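Trainee: coordinates only, sequence not included:
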């Protein structure tokens, strides 16, 4: 089980970067590896670097359908007529070419002695011979052995979260299985007497638990094994024991709701009763009340109750912590500058995330339009937008036409 180190409690706001770095610094990657077939390895984290066991491609082959020739046999500055001596298709053994031309197809091994491939579209064949145009470049359309990957070279580093293209590369190298890290086990629950499980009748004053559904999916996309503990009620006497139970056998505990300062927000007190609270309030909007600490020695992240704040808090605090637990070589989300189609004024001091949709402007360039649902409780604003505009802590105002950093949701999920 992963453990947090010694903590600190900060009564003031900490910056988002400080909060994320502090959380990451307190955990170590989980132990344990396993071998998986490639068909099951997508999204898992490589335990060891992969060294190419062979050249890729393993032999010189043709990039096109055409004719293999020796460049020295082509007349300089003029067309050349050569006899066609044979043919090789993909999957057939290589041949020997001492002179003349050899009919060849895409992917077929190049005959020994040939060093140039002429595309069939540029050649005129007939009567057992082929006319080749002038101006052919030496080595044209020839794929050399090892030009993509050289045997013995590292092709994927340890800590890489495997993607479909990575699996394709491993398959091309003939690897049927790969050694990956164990996935972090995350205990997840929501708190709130007002919450109802989706699919059940909704009582007076009740709302459906949307946060847990969103977090389950975000955790799964981040490569976690999710233990869904459902909805816990705001009963102070029960929460401490429930937190202890959740920590047993888990590498991380994540909750939603109950970490603010309301009379019914008991998660914070329950954490302090059975663990530590290292950070509590973060200088971001939305999502200021984020609790980071430990419960019975297991890392703990308490996210706010508002859905947009949950999304932001997970993406920028819990996600890098989870990557560290997973042993992932994590790359923070990369923002791209984009032109704003709106003005916005605010009080500086917190990093703010604005939900926007991308549209094509009148001049053909892409413009970010702010979603009308501005509240931290607006799930529609997340579902109906394309990403987040990031306003740094010292920014007081932006105008339409200004450029601002944009984070597409694809960078966060």
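Mentor: Nice, I can see it. Computed from a predicted structure; not experimentally measured.

Trainee: okay, CA-based contacts and neighbour counts for the rest of this
Mentor: Fine.

Trainee: next, count neighbours for the closest residue to residue 345 other than its chain neighbours.
Mentor: What sits nearest to residue 345 in space, not counting adjacent residues and going by CA to CA, 6 or more residues apart in numbering, is residue 397, at 4.3 Å. Around residue 397 there are 12 other residues, counting by other CA atoms under 10 Å.

Trainee: hang on, residue 397 packs against residue 352?
Mentor: No - judged on CA atoms under 8 Å, residue 397 makes no contact with residue 352 at a distance of 11.5 Å.

Trainee: ok, residue 313 to residue 277 distance?
Mentor: 16 Å (CA to CA, to the nearest Å).

Trainee: can you check residue 308 too?
Mentor: 23 Å.

Trainee: likewise for residue 234?
Mentor: 19 Å.

Trainee: ditto for residue 369
Mentor: 38 Å.

Trainee: again, but for residue 97
Mentor: As judged by CA to CA, residue 97 and residue 277 stand 75 Å apart.

Trainee: structure two is appended below for comparative analysis:
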């Protein structure tokens, strides 16, 4: 990985509208600018196609063949020369069937004007044929077929050679995250291996003396650590190489050792907890001692406190995200700021979160001056319009509401209160691909 720039230098190039409450879009721009050098030194690997799902394509994938390899039929029917349409003044035309063409078994004889051949979907167009009449539009009488001359136009229902992909042209561009359809596309080219960027190695841990891991005794005043499992789940969907450093108590020796180990082994470190103003722990102090860290107040709800920068150990730098400790705030800041940055570092070309629209079923109170994310439940109204219901519990510590919700309602920085029936932006938790 390349050396990261100074965080202060990066911030100087991105003037904040309010340094005491950084806008979400400003914070994201700053983070992406800071981590950009990592993309300049990404290492690659050649892997089997079936192992490439979710990986980032490292270089343009050039098609070695035309797809389709030859003109072929788009449907079951009869292929013929369109000149036949102009060989008669009648409203109907009759053609003599000379044979059949199947997918993988072409008809090898030239078809003359006034003749046709039975053809199946995907079968190569015989020499002399440029048009297909669907089988449901013809009448059959022995070896003759007939149909209305206005039922089809020259060139109809024919897929052209190279129509999908042309030999020597890019089939997929570098930076593409490989999805199921891409696997099929690559396979259609006869390619069995692809060059992808190596996975980012991400280390994560929770901080707090009060935290206990699953299976440990829950002492008075202590709570089970949930954030680490939530972060694990969110990271797992990004196809990364993960290292779980567990729960680290608020002790200087433990924190220094964990930060040093994580920085030496990882490209990115993600922590939760210990970044709020006035927190009585050592996390912020150790971060500053070992790295180039900025502590921000974001104009966001939930998720106001955040730390960002880099940690150094053994001549290696790791990007650091210090997320707030409240469970919902952890998730919101991860999806809005960390996920796009990780995709950028991984070399992905598209990192923006898709936004949809829905009609709000409830009034939502909102003051301008910060971006708010409310948990919502999506449904479809009787008129087919997506509608969203804001969950009644919106506290940043109410993780159950995130489990019950299926989307986030996004209220922009300058947006004011929402009345029932108004359109709002939403981010879906789940997607098809």
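Mentor: Structure's in. What do you need? Since we're looking at a predicted model, the values are computed, not measured.

Trainee: rewinding a little: so for residue 97 and residue 277 of the first structure, which residue has more residues nearby?
Mentor: Just comparing residue 97 of the first structure and residue 277: by other CA under 10 Å the higher neighbour count belongs to residue 277, 23 against 18.

Trainee: so that one sits in a helix?
Mentor: No - assessed with DSSP: H, G, I helix; E, B strand; the rest coil, residue 277 of the first structure is strand; it does not lie in a helix.

Trainee: got the contact list for it?
Mentor: By CA atoms under 8 Å, 6 or more residues apart in numbering, the contact set of residue 277 of the first structure is 7, 8, 9, 268, 271, 291, 292, 293, 294.

Trainee: please apply the same query to residue 53 of the first structure.
Mentor: Going by CA under 8 Å, 6+ apart, the list of residues near residue 53 of the first structure reads 151, 152, 173.

Trainee: would you turn the residues you listed into a markdown table with neighbour count and distance to residue 340 of the first structure?
Mentor: As requested, the contacts of residue 53 of the first structure are arranged in a markdown table below (neighbours: other CA atoms under 10 Å; distance: CA to CA, whole Å):
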| residue | neighbour count | distance to residue 340 of the first structure |
| --- | --- | --- |
| 151 | 18 | 48 |
| 152 | 12 | 48 |
| 173 | 20 | 46 |
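
Trainee: any chance of the residues you listed in TSV, plus distance to residue 386 of the first structure and secondary structure?
Mentor: Listed next are the contacts of residue 53 of the first structure as TSV, based on distance: CA to CA, whole Å; DSSP: H, G, I helix; E, B strand; the rest coil:
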residue	distance to residue 386 of the first structure	secondary structure
151	42	coil
152	42	coil
173	37	coil
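
Trainee: before we move on, back to that, mind checking what the residue nearest to residue 345 of the first structure lines up with in the second structure?
Mentor: The equivalent of residue 397 of the first structure in the second structure is residue 417 (alignment by TM-score structural alignment).

Trainee: in stretch 339-350 of the second structure, what counts as buried?
Mentor: Buried residues in stretch 339-350 of the second structure, defined by neighbour count with 16 or more other CA atoms under 10 Å: 339, 340, 341, 342, 343, 344, 345, 346, 347, 348.

Trainee: my bad, should have said stretch 135-142 of the second structure
Mentor: Under the neighbour-count rule (16+ other CA under 10 Å), stretch 135-142 of the second structure has 135, 138 buried.

Trainee: stretch 66-77 of the second structure now?
Mentor: So stretch 66-77 of the second structure, judged by 16+ other CA under 10 Å, has buried residues 66, 67, 68, 69, 70, 71, 72, 73, 74, 75, 76, 77.

Trainee: touching, the last one and residue 139? I think so.
Mentor: No - taking CA under 8 Å as the contact criterion, residue 77 of the second structure and residue 139 are not neighbours in contact, 11.5 Å apart.

Trainee: show me the helices in the stretch 1-150 of the second structure, by range?
Mentor: Ranges of helices within the stretch 1-150 of the second structure are 7-12, 24-35, based on DSSP state H, counting those that start in this stretch.

Trainee: how about those in TSV, adding distance to residue 352 of the second structure and mean neighbour count?
Mentor: Putting the helices of the stretch 1-150 of the second structure into TSV (distance: least, CA to CA, whole Å; neighbours: other CA atoms under 10 Å) gives the following:
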stretch	distance to residue 352 of the second structure	mean neighbour count
helix 7-12	21	14
helix 24-35	10	19
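
Trainee: mind checking which of those is nearest residue 277 of the second structure?
Mentor: Residue 277 of the second structure lies closest to helix 24-35 among the helices of the stretch 1-150 of the second structure, at 18.3 Å (CA to CA).

Trainee: so which elements touch the closest one?
Mentor: Packing contacts for helix 24-35 of the second structure, counted by 3 or more CA pairs under 8 Å, 6 or more residues apart in numbering; DSSP states H and E, involve helix 7-12, helix 339-345.

Trainee: if you set the cut-off to 10 Å instead, what comes out?
Mentor: Under the contact criterion of 3 or more CA pairs under 10 Å, 6 or more residues apart in numbering; DSSP states H and E, helix 24-35 of the second structure touches helix 7-12, strand 305-313, strand 316-323, helix 339-345, strand 371-380.

Trainee: aligned counterpart of residue 47 of the second structure in the first structure, please.
Mentor: Counting by TM-score structural alignment, the partner of residue 47 of the second structure is residue 36.

Trainee: contacting residues for its match?
Mentor: 42, 44, 176, 177, 178, 179, 180 (CA atoms under 10 Å, 6 or more residues apart in numbering).
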